[in-house]
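Chemist: just coords:
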């Protein structure tokens, strides 16, 4: 996996939202909070894609999953 480049940037941020996110995510710094929030957005998308796949007719091989619920 390639290491993603980091760079400094400047933008306006709503610190009330940062504090709320910090409490939820258990982070300390602004950078850690933003990184954790972005990671969570990515994970939410991945979970949605998985759920969509699970509900797609024929997406799962019944023989491959026969023992999954035992």
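Modeler: Here it is on my side, so go on. If you're wondering where the values come from, they're calculated on a predicted model, not measured in any experiment. Residues are numbered from 1 along each chain as shown.
Chemist: going forward, measure contacts between C-alpha atoms and count neighbours the same way
Modeler: Fine.
Chemist: Just give the number of residues close to residue 53.
Modeler: Residue 53 is flanked by 13 other residues according to other CA atoms under 10 Å.
Chemist: Next one for the comparison:
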């Protein structure tokens, strides 16, 4: 716990644990996105710049 407090820069155990859980969740969500790489079909003709200018 002391190391977690030191590395996180947080002052309380609760804040360090909260920060660690937030980072854990963010990493898991990123992993899910990475797992999708190569599995989605992209429309090569889609022009995102043209879509932006319509708004």
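Modeler: Right, received. Where do you want to start? It should be emphasised that the depicted structure is a prediction, and the values quoted were computed from it without experimental measurement.
Chemist: Quick check: the gap between the counterpart of residue 36 of the second structure in the first structure and residue 22 of the first structure.
Modeler: In the first structure, the residue matched to residue 36 of the second structure (TM-score structural alignment) is residue 53. Distance check for residue 53 of the first structure against residue 22 of the first structure: by CA to CA, to the nearest Å, it reads 32 Å.
Chemist: Please identify the helix or strand for residue 46 of the first structure.
Modeler: helix 30-54 (DSSP states H and E).
Chemist: other SSEs contacting that helix?
Modeler: helix 15-25 (3 or more CA pairs under 8 Å, 6 or more residues apart in numbering; DSSP states H and E).
Chemist: mind listing what's buried in the helix it packs on?
Modeler: Neighbour counts over helix 15-25 of the first structure (16 or more other CA atoms under 10 Å) mark 18, 19, 21, 22 as buried.
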